[in-house]
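Q: from the sequence below, what's the structure:
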Amino acid sequence: GWVWGDPGAPPDERDAVQKKTFTKWVNAHLARASCRVGDLYSDLRDGFVLTRLLEVLSGESLPKPTRGRMRIHSLENVDKALQFLKEQRVHLENVGSHDIVDGNHRLTLGLIWTIILRFQ
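A: Next up, the predicted model:
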């Protein structure tokens, strides 16, 4: 069973626990794609890993990520991943691609949690 943090714990501590748990979950699946994340927040920012993860979980191919290191490329890639989730009827509570590209902790955790609930 999943423990959604200890409600009594301070938020950063709770985030740290979730981050560790979610990173383990993500890496367990990414292993099938010979891929892994070190830092959940920074490694999902360019959309590449997020795309791989969704492909592994769904068994489907997503649009090829745009190559490039600029913010606009990352936004485009994360956008494709979020679009795919919408097509999978996954309800994303006000998460925008910029939130993930900017490494927003709460929204990145929220996104991964949503993916876990949908695919596990």
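
Q: please count neighbours and contacts with C-alpha atoms only from this point.
A: OK.

Q: and the gap between Pro11 and Asp43?
A: Between Pro11 and Asp43 the computed distance is 22 Å (CA to CA, to the nearest Å).

Q: higher neighbour count, the two?
A: Asp43 (17 against 13; other CA atoms under 10 Å).

Q: the more buried one and Glu87, how far apart?
A: For Asp43 relative to Glu87 (CA to CA), the value is 24 Å.

Q: pull out the buried positions in the strand or helix carrying Glu76.
A: Using DSSP states H and E, Glu76 falls within helix 71-87. For helix 71-87, a neighbour-count test (16 or more other CA atoms under 10 Å) marks His73, Ser74, Leu75, Glu76, Asn77, Val78, Asp79, Lys80, Ala81, Leu82, Phe84, Leu85 as buried.

Q: to compare against the first, here's the next sequence to fold:
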Amino acid sequence: MHEAEHHDVHRPSHREGSCVCRLALQLIEDRPPIDELTGREKEVLALLGGGLTNRILARKLGIAERTVKAHIAHIITKLGLASRLEAALIANVYHELICPERREAMERSVAFGKPQT
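A: Just a heads-up that it's a prediction; the model follows:
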């Protein structure tokens, strides 16, 4: 077997239903219970979506690095995720539900009957 053929054998195909595209779409289709997160966990999640390290997150929030790790562990558990990467994806896909400024703007626009942007 040629090396190229060998790699194709182990690469999931779209027909198998296990490709990365399908996993990403599942995250989008199944809205996670973001309302179960505390305010601080939402802050951590929003920053996590920017790809920041735990050390930088800790500095930005003025907390210990191990506290950041604990928040991330709680976020992953509460949202039923498998990894930090999934949490970062959720942070980007559902940013408007996590970011306090964006959420307040959306609530104001709904209250005044303005369309959401």
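
Q: what's the TM-score for these two chains?
A: A TM-score of 0.30 describes the superposed chains when it is computed by TM-score structural alignment, normalised by the length of structure 2; 58 aligned residues with a CA RMSD of 4.0 Å.

Q: just to revisit the earlier point, could you dump the buried residues of helix 71-87 of structure 1 into JSON lines and include distance to Ser58 of structure 1?
A: Shown next, in JSON lines, are the buried residues of helix 71-87 of structure 1 (distance: CA to CA, whole Å):
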{"residue": "His73", "distance to Ser58 of structure 1": "23"}
{"residue": "Ser74", "distance to Ser58 of structure 1": "21"}
{"residue": "Leu75", "distance to Ser58 of structure 1": "22"}
{"residue": "Glu76", "distance to Ser58 of structure 1": "20"}
{"residue": "Asn77", "distance to Ser58 of structure 1": "17"}
{"residue": "Val78", "distance to Ser58 of structure 1": "16"}
{"residue": "Asp79", "distance to Ser58 of structure 1": "17"}
{"residue": "Lys80", "distance to Ser58 of structure 1": "14"}
{"residue": "Ala81", "distance to Ser58 of structure 1": "12"}
{"residue": "Leu82", "distance to Ser58 of structure 1": "13"}
{"residue": "Phe84", "distance to Ser58 of structure 1": "10"}
{"residue": "Leu85", "distance to Ser58 of structure 1": "10"}
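
Q: between those residues, which sits nearest Leu54 of structure 1?
A: Ala81 (7.5 Å; CA to CA).
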